[in-house]
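Peer 1: Got a sequence here, can you build the structure:
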Amino acid sequence: MSGRNRDGTGVLERLVLILEAFESTSGAQSLTELVAATGLSKATLYRMLAGLVDAGLLARDADSRYTLGIRLWEIAQNAGRPLRDAVRPFLQDMFSLVGETTHLAVREGDEVLYIERIYGTRRVPRASRVGGRLPLHATAVGKAILAFEEDWVREAYLDRERMERATPHTIVDRDALAAELQRVRRTGYATTREEVRVGSSSIAVPVFQLDHVVAAIGIVVNPEQSDTMVRFVPALQGTARRIAKVTARAPWESLLQPSHPTPRG
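Peer 2: The predicted structure is shown next:
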């Protein structure tokens, strides 16, 4: 597989299109569905899928539907592994203190990317997973990062034409969000109350390196605990300081995206 296809895409671009087609779903997809998702011709896509299945990067079931392969999962486990291994003991310690789902996220463009998570046993709707993304403005970790980002990053995000309203509680008004971020800067922590999933609230604090925010650590609770979740702030801030210390020489830049937040109409 080499050269460029009749649609003008090279092998690498086609490979990325195929893998990205699985990003928003955990289920198997048919050839027809993948043609629609990638825009590639059926013949080109079929050849590439066969090669990816042979390499173990994709798997094909008895109904000729495709899923991500175990080999791809094995390779992906090494992404950011030194950093994830460094922070996991502290997240585990935090979880043992609070007994609630605990996670660490970084900014990836105009979204938060969850890089590690310890799941609790309470029945709280899961908004995301390790490797998942959510809008900055709808999550506590996202607000904690955005509030302490450089001014131009924050202003670019606030100037977006439209913000996704994940639930009726999501703050999508520019002035209201700006005021919320000012509160976060003043208090040092961010909260959400069913803003990304109904039935789920959260609280988070930023993690700094050399006075620059690089991540945020947060916990998820039931809405019934929303009024008392501020009690977790000292433990969150203590854990954030420990993570900052142990990762002082960690490759945060390999996980951070310094790009301008993408405007969305």
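
Peer 1: can we go C-alpha only for contacts and neighbour counts from here?
Peer 2: Noted.

Peer 1: what helix or strand does R197 sit in?
Peer 2: Take DSSP states H and E as the rule and R197 turns out to sit in neither a helix nor a strand.

Peer 1: what's near enough to touch it?
Peer 2: 125-127, 166-167 (C-alpha atoms under 8 Å, 6 or more residues apart in numbering).

Peer 1: Same question for R84.
Peer 2: Contacts of R84 (C-alpha under 8 Å, 6+ apart): 115-116.

Peer 1: just to revisit the earlier point, okay if I get the contacts of R197 as a markdown table plus secondary structure and neighbour count?
Peer 2: Shown next, in a markdown table, are the contacts of R197 (DSSP: H, G, I helix; E, B strand; the rest coil; neighbours: other C-alpha atoms under 10 Å):
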| residue | secondary structure | neighbour count |
| --- | --- | --- |
| P125 | coil | 16 |
| R126 | coil | 13 |
| A127 | coil | 14 |
| A166 | coil | 17 |
| T167 | coil | 13 |
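
Peer 1: What about V106, how many residues nearby?
Peer 2: 26 (other C-alpha atoms under 10 Å).

Peer 1: residue contacts, it?
Peer 2: Going by C-alpha under 8 Å, 6+ apart, the list of residues near V106 reads 112-115, 145, 214-216, 255-256.

Peer 1: Could you also give me the structure for this next sequence, so I can compare it with the first?
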Amino acid sequence: MAPEPAGGVQSLRRAFDLLERLADAGGEASLSELAATTGLPLPTIHRLIRTLVALGYVRQNSNRRYTLGSRLIRLGETASRQFGRWARPLLAELVDRVGETVNLAVLDGDEVVYVAQAPSRHSVRMFTEVGRRVLPHGTGVGKAMLAQLPRDEARALLERTGLPASTPNTITDAAELLASLDLVVEQGYALDEGEQEVGVRCVAVPLRDAPALAAVSVSGPDSRLTKEAVTRMLPDVLRIAERLSTEATRA
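Peer 2: A predicted model of the protein is given here:
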């Protein structure tokens, strides 16, 4: 668990961390599994979980394991609609132009969160679940957002998260990744060359004037999303990123 921020409410932060850990575990975990992932004592976890169960945000199954509760559905759907209200029409417009799946992501703490998507119409296409959290170093959107941070902040984030490899193509050396961010700034976009999933290429552009760090990406099989195709579609991605940035300030 990350250090407690100044002025934070520890029990509240721990409760939300338990919800995040349940989500990371696929929505279900035992108390001992939660203790292993959070580092919290079992009595503390049990007290917090009982409160979350009473509120309906966590449910205990007959096998005594715990799952995310139904009250979270309304919160998630409301948050999704809030992002989708202004983002989805522009994401759909970009899909019409480039023919591949388009995602919008934000940097939440040390993680990338996918907040909206417009899928490709191809039968073989990329799909990233809205709400999915990943580390930024192995994704196009993550690198696009890291490039917008001061280098000492980006370095500190990478020290906290590490650079685990999702594929053999993932950059796992912090110095190499930090050096690559200068190129992202220079060219205005980031690439994921099979670093999150083998056989998938992604091009991502940051939303430069948005209230929070965010990026839009186009991803697809590298057999279709060739480097030449990326070059052709880049003006459309840049244009939509600029419009998304404008809309984000109004949302």
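
Peer 1: picking up where we left off before, now for the contacts of V106 of the first structure, which sits with the most neighbours around it?
Peer 2: Going by other C-alpha under 10 Å, I145 tops the contacts of V106 of the first structure with 34 neighbours.

Peer 1: Would you agree that one falls within a strand?
Peer 2: No. I145 of the first structure sits outside any strand when classified using DSSP: H, G, I helix; E, B strand; the rest coil, being helix.

Peer 1: re earlier: show only the entries of the contacts of V106 of the first structure found in helices.
Peer 2: Applying DSSP state H to the contacts of V106 of the first structure, the entries found in helices are I145.

Peer 1: Compile the contacts of V106 of the first structure into a markdown table and extend it with columns for distance to T121 of the first structure.
Peer 2: As requested, those are arranged in a markdown table below (distance: C-alpha to C-alpha, whole Å):
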| residue | distance to T121 of the first structure |
| --- | --- |
| V112 | 23 |
| L113 | 22 |
| Y114 | 19 |
| I115 | 20 |
| I145 | 27 |
| V214 | 28 |
| A215 | 25 |
| A216 | 22 |
| L255 | 28 |
| L256 | 30 |
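
Peer 1: all helices of the stretch 1-150 of the first structure, in order?
Peer 2: Along the stretch 1-150 of the first structure, the segments classed as helices by DSSP state H, counting those that start in this stretch run 11-20, 31-38, 42-54, 70-76, 81-98, 140-147.

Peer 1: can you pull out the strands in the first structure?
Peer 2: Using DSSP state E, the strands of the first structure run over 58-60, 66-68, 101-108, 111-118, 133-135, 190-193, 201-209, 212-221.

Peer 1: just to revisit the earlier point, pick the most buried one from the helices of the stretch 1-150 of the first structure.
Peer 2: helix 140-147 (a mean of 30; mean count of other C-alpha atoms under 10 Å).

Peer 1: so what corresponds to I73 of the second structure in the first structure?
Peer 2: Aligned counterpart of I73 of the second structure in the first structure: W73 (TM-score structural alignment).

Peer 1: pretty sure Y46 of the first structure contacts S30?
Peer 2: No. With contact defined as C-alpha atoms under 8 Å, Y46 of the first structure does not count as touching S30 (10.7 Å).

Peer 1: conserved subset of the contacts of R197 of the first structure in the second structure?
Peer 2: Retained contacts for the contacts of R197 of the first structure in the second structure, judged by both residues aligned by TM-score structural alignment, their matches' C-alpha atoms under 8 Å, are 166-167.

Peer 1: ok, I219 of the first structure - contacts?
Peer 2: 100-103, 202-204.

Peer 1: again, only using 6 Å
Peer 2: 101-102, 202-203 (C-alpha atoms under 6 Å, 6 or more residues apart in numbering).

Peer 1: Out of these, the closest to E155 of the first structure would be?
Peer 2: I203 (22.7 Å; C-alpha to C-alpha).

Peer 1: residues touching the closest one, list them.
Peer 2: 140, 190-191, 218-219.

Peer 1: Switch those over to CSV; also include distance to D54 of the first structure.
Peer 2: CSV is the format used below for these (distance: C-alpha to C-alpha, whole Å):
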residue, distance to D54 of the first structure
A140, 42
A190, 46
T191, 46
G218, 40
I219, 41
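
Peer 1: what two of the residues you listed are the furthest from one another?
Peer 2: A190 and I219 (10.8 Å).

Peer 1: how many neighbours does the counterpart of G138 of the second structure in the first structure have?
Peer 2: The alignment partner of G138 of the second structure in the first structure, by TM-score structural alignment, is A138. Counted with other C-alpha under 10 Å, residues neighbouring A138 of the first structure total 28.

Peer 1: again with E193 of the second structure
Peer 2: Neighbour number of E193 of the second structure under other C-alpha under 10 Å is 20.

Peer 1: how much space between it and V203 of the second structure?
Peer 2: 9 Å (C-alpha to C-alpha, to the nearest Å).
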